[in-house]
Structure formats: structure tokens, C-alpha cells
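**Student:** Build me a structure from this.
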Amino acid sequence: MTLTTERLILEQPTAADFQRFYEIYGDPETNAFNPYGGMSYERANTIFPEILSHWDIHDFGLWKIKTKEFPDRTIGFGGLSWKKYILEDRLNLGYRLDTAAWGKGFATELANNAITYGFNTLNKPEIFAIVRPANKPSIHVLEKCRFDHVGYLDDFPGLEKSLIYKLQRKA
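**Tutor:** The predicted model follows:
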């Protein structure tokens, strides 16, 4: 499945995308707000097949993100997927972009497209997002996309709780 936005190409990832996934998710800079830091190769090798499997099971998931300007270069991964919030599965918006793609509005463009997809194509009533309190750029993206802060998630015991954001489909 391929979708396009004004500047982005969103594609279902394949096994061939693993190395780029690891480069982005393993980069300490892209994990500046993640208490665990950059993803290890072993962890990436566990998580990436789960991303591919999510597509197989649900027919949607995190997209491989490219720009129309440079369609041969993956700049990140993001979109919607089911995520366990301790005990409850919720439709979650998530993304991670290469540092070279930061500050260009790509996260907002992706998020807005994912929201439209979640509400109009998947027909879901709400979309959630989890963000670390210090991650001001991602909080800004969520607020720009009309998400509301609705709670906290103790996903890193002993550390400040993550923020839960929610966007409800308008009736």
C-alpha cells in the first residue's frame, strides 16, 4: 500500500527496509528523549518483524516515509498501530524521523495524514499518542494536530510518567 501527501510518500515497509530502520531507531540522537537510548541491533531485529507482522494481521501499520523530492531515501517510519498502554490496546500514532528530516514539518504532515487515515479509512473513533514530557517538538506536533493531553502512563517506572494524548473524531 502506498499513500502520498503534499511532500511525502508513505509505503508499507518490507524486510528489505530493516537496515534503514535500524539506522534511524539505533541513532542516539533520534532517541534523545527515550530513557533506553538508541535501539540495539538485537532489539531492532525483534521489533522490525513485529512491525511487518502488524501489517499482515491488521492491513495497516507504520509506514516507511520518503519524500517526493528524494523518493529513493527513507527518512523515517511512522503512522498508526495498535499499542498496549499497560493493559489496554489503543490505536497509537507514532513516528521516528532521521535527524536530517527534523524541523521541516514532515512529522506534522505525516501525523495529519495518519489521522485522516485512522478516522476515514479505518473508521476509528479515537487516536492516541504517547510522548515523553521533555519531548517538546513532538508535543508541539500533537497539539498542532489538535490532540489533547488526557493522562499519564507509567511506562518507565522510577522516571517521570509519559504523557498520553488523544484525538477524538468529530461527530
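**Student:** For the rest of this, base every contact and every neighbour count on C-alpha atoms.
**Tutor:** Noted.
**Student:** need the longest strand for the chain.
**Tutor:** Looking across the chain with DSSP state E, the single longest strand is strand 74-85.
**Student:** next one: it to chain centre, how far?
**Tutor:** 3 Å (C-alpha atoms, centre = their mean, to the nearest Å).
**Student:** what do you get for stretch 68-83?
**Tutor:** Centre to centre, stretch against its chain (C-alpha atoms, centre = their mean), the figure for stretch 68-83 is 9 Å.
**Student:** here's the other one to compare against:
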Amino acid sequence: MPIETHRLYLRPVIASDVAALFNIYGDPATNRFNPAGPYPDVHYAETVLERWIAHREMHGFGQWAISLLSQPEQIIGFGGLSIRSYADITMNNLGYRFSTVAWGNGLATEFAQRAVKYGFEEIKLAEISAVVRKNHLASQKVLQKTGLKYIKEIHDVENVPPSLLYSLTQEAWRREAR
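**Tutor:** From the prediction side, this is the model:
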């Protein structure tokens, strides 16, 4: 089911989102902090989208296509909650990526706050975590505004500097929400 925030419309990803996924994840600018770099081609995006759809079918939650409420047909990003492993740590991972046209408007924070609320209130996760590159200060600020706290460095990608692990428990989130 779709979810709305003050400015955003979130709906589960579908197979026809592949062009938008490739446009956003294939853009070198949106991958500035991603050691893997942009998606190489649309076929890679198809594989990722298939994996995301399978995750939602298996676990009941996953990735959303993100649009503005005023333009629900225009995807400006993707994000969600998924079970991921980084450096041998399995977590309920909060992830997101927005097109460059959406940057600088607080949309990532609005998205992340709603995703965390969904994770804790609707699917009853005990903890939500996120992994961010050490030099990605904008994303670190989004996580901090959302209530996630820095936990430790993790070595999730070979031969590159470590990433930062942020996390928030449902209990801490409920305390802060009062």
C-alpha cells in the first residue's frame, strides 16, 4: 500500500520502475560516495529490481519508489527498509537514493523519518540501522536528524576506507518520540 508524507508519495517498487531505477542509480553524481560506482546498464537495474521485489514478497517490506505528492508519476528516488548484511553484520537496513533534482530540499530526511516510523510502528522491527560512507556528510546528517546514532566503523568494502554504522532501537525511538 502507498504511504504519504507531507510532501512525498511512497509506493512499493514494480518491474516497470526499471528505467527510473537505472536513471538514478546509473548516474555518476548519485554514486559519488558509492565505492561500487553507478549501475553499468539497464540489465543490472532489472536484476536489482527483481531482488527488491522478491525481498518484499518474502519479508513483507522492502523498497519504495519515491515521488512528490504533487507529481506521483515522476519518480525522484528509491528507498526503504531491507534485511542486509554488511561486514558479517545482518541488519534491518535503511537505505535511500534520490535523483540530483531532489537534493537539498530535506526530502531524504522526510523520507527517512517516515521509513523509520513505518519500521517501528507498522512492521515492529526491534532495530533499524544504516551504513554510510565516512565522507558522505549530508547522508550522515539525515541519519542523525532521523534519530540514528553512530555505532562504529565497519569494513564493508575491501580496499577502501571503512563505512560508518548508525543504528536506532525501537525502544530509544519511542523514548525520543515523547
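**Student:** returning to what we had before: ok, average deviation of the longest strand of structure 1 from structure 2?
**Tutor:** Once fitted to structure 2, strand 74-85 of structure 1 is off its aligned match by 0.7 Å on average (mean C-alpha distance after the TM-score superposition for structure 1).
**Student:** Which SSE is immediately downstream of that strand?
**Tutor:** Proceeding N to C from strand 74-85 of structure 1, the next assigned helix or strand is strand 88-97, under DSSP states H and E.
**Student:** name the element P35 of structure 2 belongs to?
**Tutor:** Going by DSSP H and E, P35 of structure 2 is not in any helix or strand.
**Student:** Number of residues surrounding it?
**Tutor:** P35 of structure 2 sits with 13 neighbouring residues when counted by other C-alpha atoms under 10 Å.
**Student:** Return the residues in contact with it.
**Tutor:** 157, 160 (C-alpha atoms under 8 Å, 6 or more residues apart in numbering).
**Student:** show me where structure 1 has strands.
**Tutor:** Using DSSP E, strands in structure 1 cover 2-4, 8-11, 62-67, 74-85, 88-97, 126-131, 148-153, 162-168.
**Student:** And the residue nearest the centre of structure 2?
**Tutor:** G95 (1.8 Å; C-alpha atoms, centre = their mean).
**Student:** Tell me how far that residue lies from N159 of structure 2.
**Tutor:** Distance, G95 of structure 2 to N159 of structure 2, using C-alpha to C-alpha, to the nearest Å: 22 Å.
**Student:** Over to Q140 of structure 2?
**Tutor:** 22 Å.
**Student:** if I read this right, the residue nearest to the centre of structure 2 contacts A130, doesn't it?
**Tutor:** Yes - counting by C-alpha atoms under 8 Å, G95 of structure 2 does reach A130; the two are 6.6 Å apart.
**Student:** for structure 2, longest helix please?
**Tutor:** The longest helix of structure 2 (DSSP state H) is helix 42-59.
**Student:** Burial check on the corresponding residue of structure 2 for L87 of structure 1, number of neighbours?
**Tutor:** Using TM-score structural alignment, the equivalent of L87 of structure 1 in structure 2 is D88. Counted by other C-alpha under 10 Å, the residues lying close to D88 of structure 2 total 10.
**Student:** how far away is A54 of structure 2 from G119 of structure 2?
**Tutor:** A54 of structure 2 sits 18 Å away from G119 of structure 2, going by C-alpha to C-alpha.
**Student:** So for the two, which residue has more residues nearby?
**Tutor:** Between A54 of structure 2 and G119, counted using other C-alpha under 10 Å, the more crowded position is G119 (22 against 13).
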